[in-house]
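Colleague: Attaching a predicted model along with its sequence, questions to come.
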Amino acid sequence: MKKSIILLSMIFGLFAMYACSEDDAATDNDDDNDETTGDVVATPTLAFDEFNASAVTVSFDGDEITIVSNALPNHTSPYWSANDDLYIDPIVADEESISPGNITEASYTLTVPTEPELASTSTETGLGAIGISVTGVPIYNQSEGPTDVTEGTASGFDWSGGHSGPTGYHYHVEARDVGETSPLTIDDDELLGIMSDGFLIYGRKCNSIGDYPIDGDASNGHYATTQHSTEEFYHYHIVNEIYLNTYYLLFGVDLQGTQNAIM
């Protein structure tokens, strides 16, 4: 009788050990297949389908994404040369305030991690390109040379929120609804582009709720699903605050991730 009890105990023990090892293996496999590491989620590749293929090339190499743009937008503007098919007379821009220079080809390259992470401290943006839009045009902050954008400068912005400067054509503010077919966000949840820290930026509204987000951080970034991912990931939205009584700055706040150079 004692031998039978001992034999049964040995069999039960072996079964328990096997069961535990199977559970551990399943957990390891689940961890390997999980795209998240804490709060870090890979940038949804579907979002890059929104970029203007005539201007932007996106390549994936391991844990990096490289975005290369020639900065030639796919929309009309008075900043095109007069003989270009996309040239139009000024719609919202004050003709006397239009800055000199036409839209011309340029080169911008941004390499970011596929899984951008929030930094321990935020980073103030500076002069020049701080992101690349879906049209391929660089995104600028509120600065224009040594000072912030003034009403006089802003009155020369075209309907897409852009103008020419010493470094070429770029955007400062959200596009304006003037009846043109726009590839840019206009008070909606559409993708605007990618910032230099690797986080995507969307319009003033969030697809997850169909309205303006109320849980944004100091840079109006938050974790939520979008039209590009059913999994929540960190992304920015245009801050829903009027600038100079008329405009919405595309990005007049700090970067919450680690800044990468746009060359």
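Modeller: Received, thanks.
Colleague: okay, CA-based contacts and neighbour counts for the rest of this
Modeller: Fine.
Colleague: list the contacts for the residue nearest to Ser160 when sequence neighbours are not counted?
Modeller: Using CA to CA, 6 or more residues apart in numbering and skipping the chain neighbours, the partner closest in space to Ser160 is Ala175 (4.0 Å). Contact partners of Ala175, counting by CA atoms under 8 Å, 6 or more residues apart in numbering, are 159-161, 184-186.
Colleague: residues of the lengthiest strand in the chain that come out buried?
Modeller: The longest strand of the chain (DSSP state E) is strand 229-237. Buried residues in strand 229-237, counted by 16 or more other CA atoms under 10 Å: 233-237.
Colleague: Out of those, which is nearest to Ser4?
Modeller: Phe233 (57.2 Å; CA to CA).
Colleague: related to what we said a few turns ago, derive a PyMOL selection command for the buried subset of the contacts of Ala175.
Modeller: To isolate the buried ones among the contacts of Ala175 in PyMOL, judged by 16+ other CA under 10 Å, type:
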select buried, resi 159+160+161+184+185+186
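Colleague: Could you identify the pair within the contacts of Ala175 that is furthest apart?
Modeller: Across the contacts of Ala175 (CA to CA), the longest gap, 11.8 Å, separates Trp159 and Thr185.
Colleague: biggest helix in this protein by residues?
Modeller: helix 2-33 (DSSP state H).
Colleague: Now for His254, how many residues are close by?
Modeller: To be clear, residue 254 is Asp; His isn't right here. Neighbour count of Asp254, defined by other CA atoms under 10 Å: 16.
Colleague: Can you give me the first-to-last residue distance of stretch 154-171?
Modeller: Start and end residues of stretch 154-171 are separated by 11 Å (CA to CA, to the nearest Å).
Colleague: Of all the residues in that stretch, which ones are buried?
Modeller: Under 16+ other CA under 10 Å, the buried positions of stretch 154-171 are 154-164, 168-171.
Colleague: Pasting the second one now:
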Amino acid sequence: MNSSPLSSTALAITLALTLGLTGCGGSEDSNESIDATSTSDTATDTSTDTDDGSEDSGSGILHPAYYEFDQDNVNVVLSGSKVVIETNGLPNHTSPYWSSGHELHVEPTVTSYAQMAPGNIDDFVGTYTLTVDNSPTKATSTSATGLGAIGIAVSGSVIYNDEEGPGVPLDDAATSLDFNGAHTGPQSYHYHLEPISFSDDDSNLVGVIADGFFLYGRMCNSTGTYPTDLDASGGHTSITQFAQEAEYHYHIQNELYLGSYYILFPGDYQGSASAIR
């Protein structure tokens, strides 16, 4: 079963990193307690719960796209001009990476048990927290993404870039990816490729990147076609299904990888990225 919604006033939560993979660049110092109250207690006195697991502290209006995030796995709090996104790291869809007795477990298709990374989705016990601007702006210069989590998906799991490890291309681990372009290790289940369970050659919201800009599918909602004006990070400025005033956002770039897949985010941050902890 999926975990219940995470409270922004939860007591200290220990990240128990039970997965042994060293690929994908998870940090070795993540085996420490984090206090989930440290970033969001300031909003608790004035916040009101919404119908879908998000909270509004009463200062401004939470961007409508955040209401698309899975309410069972993700908690979103607006605190002044900042948005605090906390997730349990678990996806809300099927995968062969769930343990065999889990209700969301399915048999592998594009990978096999022999090729899959070690560990199950439900081995992960912990949270990821990202704090971004509710109205992010582009930075004066771009910055490279690092290894590990670079974004949080609407499903509850996290987004990684196109590297498997330091100087190790994703190609070396491609056979371990499930039909959502995801696998486990070293911390939790995460996406590298277009996650077809919730975005398959469409304009659906995929998640938020660590610089606060949203990531959408390969198509642009404003035109119903593939955008042709994307910058090197796969971003452009236009209206979306959640914003009727044009705003900057990213798209999964419509460039084939290994003949039939699409990498989620192979570019640099266009904004000032925050750490996902």
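Modeller: Cool, the structure landed. Computed from a predicted structure; not experimentally measured.
Colleague: coming back round to it: can you find the partner of the residue nearest to Ser160 of the first structure in the second structure?
Modeller: Under the alignment (TM-score structural alignment), Ala175 of the first structure pairs with Pro195 of the second structure.
Colleague: Could you do Asn29 of the first structure as well?
Modeller: In the second structure, no residue is equivalent to Asn29 of the first structure according to TM-score structural alignment.
Colleague: Any idea how many residues pack against Val125 of the second structure?
Modeller: Neighbours of Val125 of the second structure (other CA under 10 Å): 18.
Colleague: That one pairs with which position in the first structure?
Modeller: By TM-score structural alignment, Val125 of the second structure lines up with Glu105.
Colleague: Now its match: which helix or strand?
Modeller: Per DSSP states H and E: Glu105 of the first structure is located in neither a helix nor a strand.
Colleague: Show the contacting residues for the residue nearest to it when sequence neighbours are not counted.
Modeller: In space, and not counting its chain neighbours, Glu105 of the first structure is closest to Asn70: 5.5 Å by CA to CA, 6+ apart. By CA under 8 Å, 6+ apart, the residues touching Asn70 of the first structure are 55-56, 105-108, 136-137.
Colleague: What's the match for Asn70 of the first structure in the second structure?
Modeller: In the second structure, Asn70 of the first structure lands on Asn88 (TM-score structural alignment).
Colleague: likewise Asp188 of the first structure?
Modeller: Using TM-score structural alignment, Asp188 of the first structure pairs with Asp202 in the second structure.
Colleague: And Asp211 of the first structure, by the same measure?
Modeller: Using TM-score structural alignment, Asp211 of the first structure pairs with Thr225 in the second structure.
Colleague: wait, doesn't its match sit right on Met219?
Modeller: Yes. With contact defined as CA atoms under 8 Å, Thr225 of the second structure reaches Met219; the gap is 5.2 Å.
Colleague: if you count what's nearby, which of those two comes out ahead?
Modeller: Met219 (22 against 13).
Colleague: Let me know whether the more buried one touches Asp202 as I believe.
Modeller: Yes. Assessed by CA under 8 Å, Met219 of the second structure is found in contact with Asp202 at 5.1 Å.
Colleague: End to end on stretch 222-233 of the first structure, go ahead and measure it.
Modeller: 8 Å.
Colleague: Which residue numbers in the second structure does that stretch align to?
Modeller: Residue span in the second structure matched to stretch 222-233 of the first structure, by TM-score structural alignment: 236-247.
Colleague: residues in contact with the matching stretch?
Modeller: 63-65, 220-222, 229-230, 248-250.
Colleague: quick one: the strands in the stretch 51-200 of the second structure?
Modeller: 54-56, 74-79, 82-87, 128-133, 138-143, 151-153, 158-159, 163-165, 168-169, 182-183, 190-191 (DSSP state E, counting those that start in this stretch).
Colleague: Would you reformat the ones you listed as TSV and include distance to Ser100 of the second structure?
Modeller: Shown next, in TSV, are these (distance: least, CA to CA, whole Å):
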stretch	distance to Ser100 of the second structure
strand 54-56	31
strand 74-79	24
strand 82-87	23
strand 128-133	25
strand 138-143	40
strand 151-153	24
strand 158-159	22
strand 163-165	26
strand 168-169	30
strand 182-183	15
strand 190-191	19
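Colleague: and of the ones you listed, who's closest to Ala275 of the second structure?
Modeller: Across those, closest to Ala275 of the second structure is strand 128-133 (CA to CA), at 6.6 Å.
Colleague: Once aligned, what mean separation remains between the closest one and the first structure?
Modeller: For strand 128-133 of the second structure, the mean deviation from the first structure after alignment is 0.4 Å (mean CA distance after the TM-score superposition for the first structure).
Colleague: and the angle for that strand with strand 82-87?
Modeller: Between strand 128-133 of the second structure and strand 82-87, the angle comes out at 160 degrees (axes from the mean of the first three to the mean of the last three CA atoms, to 10 degrees).
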